[in-house]
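Asks: Sequence and predicted model, in that order:
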Amino acid sequence: MAERMGLDVETLDELCANWPGASRSIKWEVDLVWSVAGKMFAVLCMLGPERGRLSFKVEPERFLELTDQPGYAPAPYMARAFWVSVTEPQDFAEAELAGYVRQSYDLVRAALPKKTQAALDAKA
């Protein structure tokens, strides 16, 4: 069976829903946003010409490496915070994109205050 490509809304929801402190919202009328403790870690455009574009945070040392590759670009408005957009998500395996989303969650969570992280662990 061929591996599914890209990440759709349902798959992203299934992926993130059980992570401690993760919450889902719609922002800017077209973007599905997953956050942890109010800090975004994944954005999926759901409408318009950018539909399907997935953006997430990466480690600073991976930012230039990824944005030099075809299919990736600095995320609009968020590149300064080391966010990457997958411009052609259908060209990437679901598992690869899911891994980047998890890494983004982990990076954002690690930057939260220790007290907030402990509270997330207590709720899990």
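Replies: The structure has been received and is ready for your questions.
Asks: use CA for all of it now, contacts and neighbours both
Replies: Noted.
Asks: in the chain, which spans are helices?
Replies: 9-16, 60-67, 94-110, 114-123 (DSSP state H).
Asks: contacts for the first one?
Replies: Contacts of helix 9-16 from elsewhere in the structure, counted by CA atoms under 8 Å, 6 or more residues apart in numbering, are 22, 24, 32, 34, 44, 46, 98.
Asks: and those, which two are the farthest apart?
Replies: 22 and 46 (19.2 Å; CA to CA).
Asks: burial count for residue 119?
Replies: Residues contacting residue 119 under the criterion other CA atoms under 10 Å number 13.
Asks: how near is it to residue 105?
Replies: Distance of residue 119 to residue 105, computed by CA to CA, to the nearest Å: 16 Å.
Asks: Ignoring the adjacent residues along the chain, who's closest to the spatially most central residue of the chain?
Replies: By CA atoms, centre = their mean, the mean C-alpha position of the chain lies nearest to residue 42, the distance being 2.5 Å. Among residues not flanking residue 42 along the chain, residue 56 sits closest, at 4.7 Å (CA to CA, 6 or more residues apart in numbering).
Asks: let's bring in a second one:
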Amino acid sequence: MNLAEFNHFCESLPCTTHVVQWGNSDVWKVGGKVFAIGSISRDEHPAFTFKTSEQNYYFLEEKPGYRPAPYLASRGMKWIQQYNCENDEDEALKYYLSASYKLVSLGLTKKMQKELGLNQPQ
């Protein structure tokens, strides 16, 4: 996945906003809370950072092409960065980005979730 594809995917999720910050990174938020960050690494490869469950965190930190997210993971947060992965990882990345979006949206206040129409009973 390249940065344009990453941005297109994140934009497709409901109620997301995009800002460029932290050294020209594409930062995606839901309800004002970050769920994904896309950037270009020092070696000119795309790098994608996302929040994950504790179980997925421990699985991914050992997988080639993934690592605990710089800065965030060192502060005890369960964030992973995908870097230097092959194209066959695109579907997995979409899954993890969607899961991050869900984790962050569930962490919003009930009032905010209702205002955004997220996580509401059908």
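Replies: Received the coordinates, thanks. Here the structure is a predicted model, which is why all the values come from computation and not from measurement.
Asks: about what we covered before: just checking, the residue nearest to residue 42 of structure 1 touches residue 99?
Replies: No. Residue 56 of structure 1 lies out of contact with residue 99 (CA atoms under 8 Å); the separation is 10.7 Å.
Asks: higher neighbour count, those two?
Replies: Neighbour count, other CA under 10 Å: between residue 56 of structure 1 and residue 99, residue 56 has more, with 27 against 12.
Asks: Could you check which residue of structure 2 pairs with residue 33 of structure 1?
Replies: Correspondence of residue 33 of structure 1 to structure 2, assessed by TM-score structural alignment: residue 27.
Asks: residue contacts, its match?
Replies: Residue 27 of structure 2 sits next to 18-21, 34-38 when contact means CA under 8 Å, 6+ apart.
Asks: Would you mind checking the residues you listed for buried ones?
Replies: 18, 34-38 (16 or more other CA atoms under 10 Å).
Asks: So which of those residues belong to strands?
Replies: Those of those mapping onto strands are 18, 34-38, per DSSP state E.
Asks: Let me know the closest of these to residue 54 of structure 2.
Replies: Nearest member of those to residue 54 of structure 2, counting by CA to CA, is residue 35, at 15.2 Å.
Asks: and residue 62 of structure 1, how many neighbours?
Replies: Residues near residue 62 of structure 1, counting by other CA under 10 Å: 12.
Asks: To which residue of structure 2 is it aligned?
Replies: Using TM-score structural alignment as the criterion, residue 62 of structure 1 maps onto residue 56 of structure 2.
Asks: Residue 105 of structure 1 now?
Replies: Using TM-score structural alignment as the criterion, residue 105 of structure 1 maps onto residue 101 of structure 2.
Asks: Relative to residue 14 of structure 2, how far out is that match?
Replies: For residue 101 of structure 2 relative to residue 14 of structure 2 (CA to CA), the value is 10 Å.
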